[in-house]
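Chemist: Next input, structure requested:
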Amino acid sequence: MDWKPHAAALARAVVRPSSPWYQPVVDTPRHLYVPAWFTAGPEGWTRTDGPADEEAWARAAYTDQTLVTQVGPHHADRAGPRPVAGAPTSSSTLPSLVVSMLTLGELSEGHRLLDVGTGTGYSSALACARLGDSAVTTVDVDRYLTEAAADRLASIGQHPMVVTQDATEELPDEYDRIVSMVSVPRIPASWLSALRPEGRLVTTIAGTGLILTADKTDDGGATGRIEWDRAAFMQTRSGADYPPRLDALFQKIRAQEGKGVGVSPFPVLDIMQAWEVWSALTLHAPGIEHRTGIDDNGTRTSWMLHADGSWARAETMPDTRTATVHQGGPRRLYDLLDQIRWHWIENGELPVYGARVVIAPNGTTTLSRGSWTLTL
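Modeler: Next up, the predicted model:
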């Protein structure tokens, strides 16, 4: 494949020519990092083999899009022609977001970088092109991912340190910058221990669209803010797959009458598309699983499920602006959602974006903005 014109076109689409990340995008053959990927369909995730159709391969690899490379424990490199089921567990993130995260890291020559979440190795390749191999360490919990990424990096002459381990555990070195391409529920204490004085970390908060940047402080903690930009990554995991979805609870309550039945003044919301509301809800009640559906009559339904047994189901009929809400379990999840939506309407915004961040040396992370404060 004559990939260089494609990489140059991708660079023009995702980064300004004046950016120090422009040339790394131009010089990096992204297609080598994604020789196969999955596409979602009605029967599951279907594998696409890149070399089988080089034109389609180039079009996919050099478009600013995320390519899912692993579903559950099934990696596209090793999958057969039959569709697989599950949730994505690794991908080649859209290049514009990778560049944005690296840019927020404020990297310069001489900095040592820890790239958290090796994935395909593309972010490490960009970092090596900018900083040099010896300045880059990349870590992932999945051995196949690290081994495949190391091979692909080596194929273009790059040899960063590639480590297979849980990134939330003790890290193998010290770094000036930690940039994470996976999300965390709070900042691991190991990151702060490994971050050098005046070091900087960049990550996203699990289950939200919030990017957190923070600079190390003299006490071993860090201070920073939630950026105004938004992004979401897969969450860190400790095994080959994420914990199973709450399918049993969903089947139990899918059409069940709730112990608490009420009417919301708001129509059903696709929470996952309302980033500000979704992020605020996750901060206040982490771990909620969201599902939505529309029946043949046009009734919109949303379900909220939690591992503690709490659940909610809301339905908005066609041509109505309210929702009938059924709730059960120890907490009233939909009441919390409505409180957040009222705050949004009454104040014109939620306090999550732009919030100040204070991180203690043990990783305890507190967000605040105005009179609002919350500890993860």
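Chemist: use CA for all of it now, contacts and neighbours both
Modeler: Will do.
Chemist: For the stretch 151-300 of the chain, which segments are assigned as strands?
Modeler: Applying DSSP state E, counting those that start in this stretch to the stretch 151-300 of the chain gives strands spanning 161-164, 175-184, 195-205, 210-216, 222-230, 260-264, 289-294, 300-305.
Chemist: helices or strands next to the fifth one in the packing?
Modeler: Where contact means 3 or more C-alpha pairs under 8 Å, 6 or more residues apart in numbering; DSSP states H and E, strand 222-230 is packed against strand 210-216, strand 356-359.
Chemist: what's the answer for the last one, then?
Modeler: Applying 3+ C-alpha pairs under 8 Å, 6+ apart, one finds that strand 300-305 contacts strand 289-294, strand 311-316.
Chemist: Is residue 365 in contact with residue 357, as I believe?
Modeler: Yes - counting by C-alpha atoms under 8 Å, residue 365 touches residue 357, with 6.9 Å between them.
Chemist: Also this sequence, please, to line up against the first:
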Amino acid sequence: MKDYQVPDYLIDETHLTFELFEDHSLVHAQLVMRRNPEAGAGLPKLVLDGQQLELLHLKLDDRELGEGDYSLTDSHLTLQPTQERFVVDSSVRIHPESNTALEGLYKSGKMFCTQCEAEGFRKITFYLDRPDVMSKFTTTVSAEQHAYPVLLSNGNPIASGSEEGGRHWATWEDPFKKPAYLFALVAGDLWCVEDSFTTMSNREVALRIYVEPENIDKVQHAMDSLKRSMKWDEEVYGREYDLDIFMIVAVNDFNMGAMENKGLNIFNSSCVLAKAETATDAAHQRVEAVVAHEYFHNWSGNRVTCRDWFQLSLKEGFTVFRDSEFSADTHSRVVKRIEDVAYLRTHQFAEDAGPMAHPVRPDAYME
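Modeler: Model prediction:
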């Protein structure tokens, strides 16, 4: 943590275009960049993170770069800017269909989806993949229309259309700066449950939960939980949702419980699907708590994010406190407190007494 240094460069705008195919995907990225005024004088080399990427094309401003103009390793792309403000254009080929690590862009069944926290975005394109580099994202997704009729990304939808060969595209714009770990993309044949929420400033927000067709009857509890969470955050913290649409997608193959990507939360199906006929009371409470937690991250984690991953406990600890208070206010505060203490005794105390013990906020880590 003591070795932290501010980034040499910042990314003001990120423009992404995805061309999704069954045996590969193409990612075109345009990064509008500038020298970080807090990083000192001069123009140091620009070092972009990137793993498992096949570089097809690279430009700096309007100049095509050949192999002698940059350095490429298994983990970084390095080039030399010539001015304080510049644009980097790149095209890469990736393979979501064979991505079994479930980091970056991958396929879950017949669906494309992403997981970028903590460092998955570098498996999508070359980027400054660190939480203190925040950028405005515009994302265009193109895919075969019959297999992938639903194309989603962060922010608000601004355009869509058809292409030759049975393909179609959609463009999403996120007006709020965010770090790369909050990027999300979903493409698939999904069914949707829709509702709306009227904010405290009388603005209507569209709410959508996307699932595979066989799960469409198991999402109403999650939708009701989302609306209660939005109302509670307004009443208790004065935090109003800031986009025109909020989406949740249920994914069967997901290496986390849920992920708070800006405006497009992605959930493991087990954390969002529940109905009275087949789920226990405890399962319903878990869905409510996880939906609330990820929604609350919109402010405690997304709009106000962490400087580096040593600060993970700040965004997560505060948001866990917020979802615990929500559960206590919604149900029984006494019962919630007993449940939290019981969990600490059975899980946290056991970890702290064993070989995996560690500080909540460590000073260092080993890869």
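Chemist: Just give the TM-score of the two.
Modeler: Superposed pair, TM-score by TM-score structural alignment, normalised by the length of structure 2: 0.31. Supporting alignment: 198 aligned residues with a C-alpha RMSD of 7.1 Å.
Chemist: hmm, back to that, of the helices and strands packed on strand 300-305 of structure 1, which approaches residue 249 of structure 1 most closely?
Modeler: For residue 249 of structure 1, the closest of those is strand 311-316, at 8.4 Å, according to C-alpha to C-alpha.
Chemist: The closest one vs strand 289-294, what angle?
Modeler: 30 degrees (axes from the mean of the first three to the mean of the last three C-alpha atoms, to 10 degrees).
Chemist: Please find the angle between the direction vectors of strand 311-316 of structure 1 and strand 260-264.
Modeler: Going by the same axes, to 10 degrees, strand 311-316 of structure 1 makes 40 degrees with strand 260-264.
Chemist: Check which helices and strands strand 311-316 of structure 1 sits against.
Modeler: Counting by 3+ C-alpha pairs under 8 Å, 6+ apart, strand 311-316 of structure 1 packs on strand 300-305, strand 323-328, helix 333-347.
Chemist: Now with 10 Å, please.
Modeler: helix 247-253, strand 260-264, strand 289-294, strand 300-305, strand 323-328, helix 333-347 (3 or more C-alpha pairs under 10 Å, 6 or more residues apart in numbering; DSSP states H and E).
Chemist: what's the closest of these to residue 101 of structure 1?
Modeler: Proximity to residue 101 of structure 1 (C-alpha to C-alpha) singles out strand 289-294 among these, at 26.2 Å.
Chemist: what inclination does that closest one have with respect to strand 300-305?
Modeler: Angle of strand 289-294 of structure 1 versus strand 300-305, following the same axes, to 10 degrees, is 160 degrees.
Chemist: and residue 26 of structure 1, what element?
Modeler: helix 22-27 (DSSP states H and E).
Chemist: any idea which helix or strand comes after the host helix or strand of residue 187 of structure 2?
Modeler: Using DSSP H and E, residue 187 of structure 2 falls within strand 185-188. Following strand 185-188 of structure 2 in sequence order, the next helix or strand is strand 191-198 (DSSP H and E).
Chemist: Reformat the helices and strands packed on strand 222-230 of structure 1 as a markdown table; add mean neighbour count and distance to residue 338 of structure 1.
Modeler: Shown next, in a markdown table, are these (neighbours: other C-alpha atoms under 10 Å; distance: least, C-alpha to C-alpha, whole Å):
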| stretch | mean neighbour count | distance to residue 338 of structure 1 |
| --- | --- | --- |
| strand 210-216 | 24 | 21 |
| strand 356-359 | 22 | 25 |
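Chemist: Now render these as TSV, adding distance to residue 114 of structure 1.
Modeler: Output for these, formatted as TSV (distance: least, C-alpha to C-alpha, whole Å):
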stretch	distance to residue 114 of structure 1
strand 210-216	15
strand 356-359	19
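Chemist: Quick one, which of those gets closest to residue 202 of structure 1.
Modeler: That would be strand 210-216 among these, by C-alpha to C-alpha, at 4.6 Å.
Chemist: Out of the strands of the stretch 151-300 of structure 1, flag the one nearest residue 49 of structure 1.
Modeler: strand 175-184 (24.6 Å).
Chemist: got the angle between that closest one and strand 195-205?
Modeler: Counting by the same axes, to 10 degrees, strand 175-184 of structure 1 lies at 20 degrees to strand 195-205.
Chemist: what packs against strand 175-184 of structure 1?
Modeler: helix 95-104, strand 113-116, helix 122-131, strand 136-140, helix 189-194, strand 195-205, strand 210-216.
Chemist: could I get the ones you listed as JSON lines with distance to residue 283 of structure 1?
Modeler: As requested, these are arranged in JSON lines below (distance: least, C-alpha to C-alpha, whole Å):
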{"stretch": "helix 95-104", "distance to residue 283 of structure 1": "21"}
{"stretch": "strand 113-116", "distance to residue 283 of structure 1": "22"}
{"stretch": "helix 122-131", "distance to residue 283 of structure 1": "28"}
{"stretch": "strand 136-140", "distance to residue 283 of structure 1": "25"}
{"stretch": "helix 189-194", "distance to residue 283 of structure 1": "19"}
{"stretch": "strand 195-205", "distance to residue 283 of structure 1": "9"}
{"stretch": "strand 210-216", "distance to residue 283 of structure 1": "10"}
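Chemist: Check which residues of the strand holding residue 187 of structure 2 are buried.
Modeler: Neighbour-count burial for strand 185-188 of structure 2 flags 185-188 (criterion: 16 or more other C-alpha atoms under 10 Å).
Chemist: Mind picking the two most distant members of these?
Modeler: 185 and 188 (10.3 Å).
Chemist: residues in contact with residue 18 of structure 2?
Modeler: 25-29, 91-92, 124, 139-143, 169, 185 (C-alpha atoms under 10 Å, 6 or more residues apart in numbering).
Chemist: Pick the one among these closest to residue 156 of structure 2.
Modeler: Of these, the one sitting nearest to residue 156 of structure 2 (C-alpha to C-alpha) turns out to be residue 139, at 10.3 Å.
Chemist: For the stretch 201-350 of structure 2, which segments count as strands?
Modeler: Going by DSSP E, counting those that start in this stretch, the stretch 201-350 of structure 2 shows strands at 204-211, 245-251, 258-259, 264-268.
Chemist: follow-up on the earlier one: out of the strands of the stretch 151-300 of structure 1, the one nearest residue 37 of structure 1 is which?
Modeler: strand 175-184 (18.3 Å).
Chemist: now the helices: where do they sit in the stretch 1-150 of structure 1?
Modeler: Assigned by DSSP state H, counting those that start in this stretch, the stretch 1-150 of structure 1 shows helices spanning 4-14, 22-27, 30-33, 54-61, 95-104, 122-131, 143-155.
Chemist: same check, this time on structure 2
Modeler: Under the criterion DSSP state H, helices of structure 2 are mapped to 220-237, 281-296, 312-330, 333-343, 349-352.
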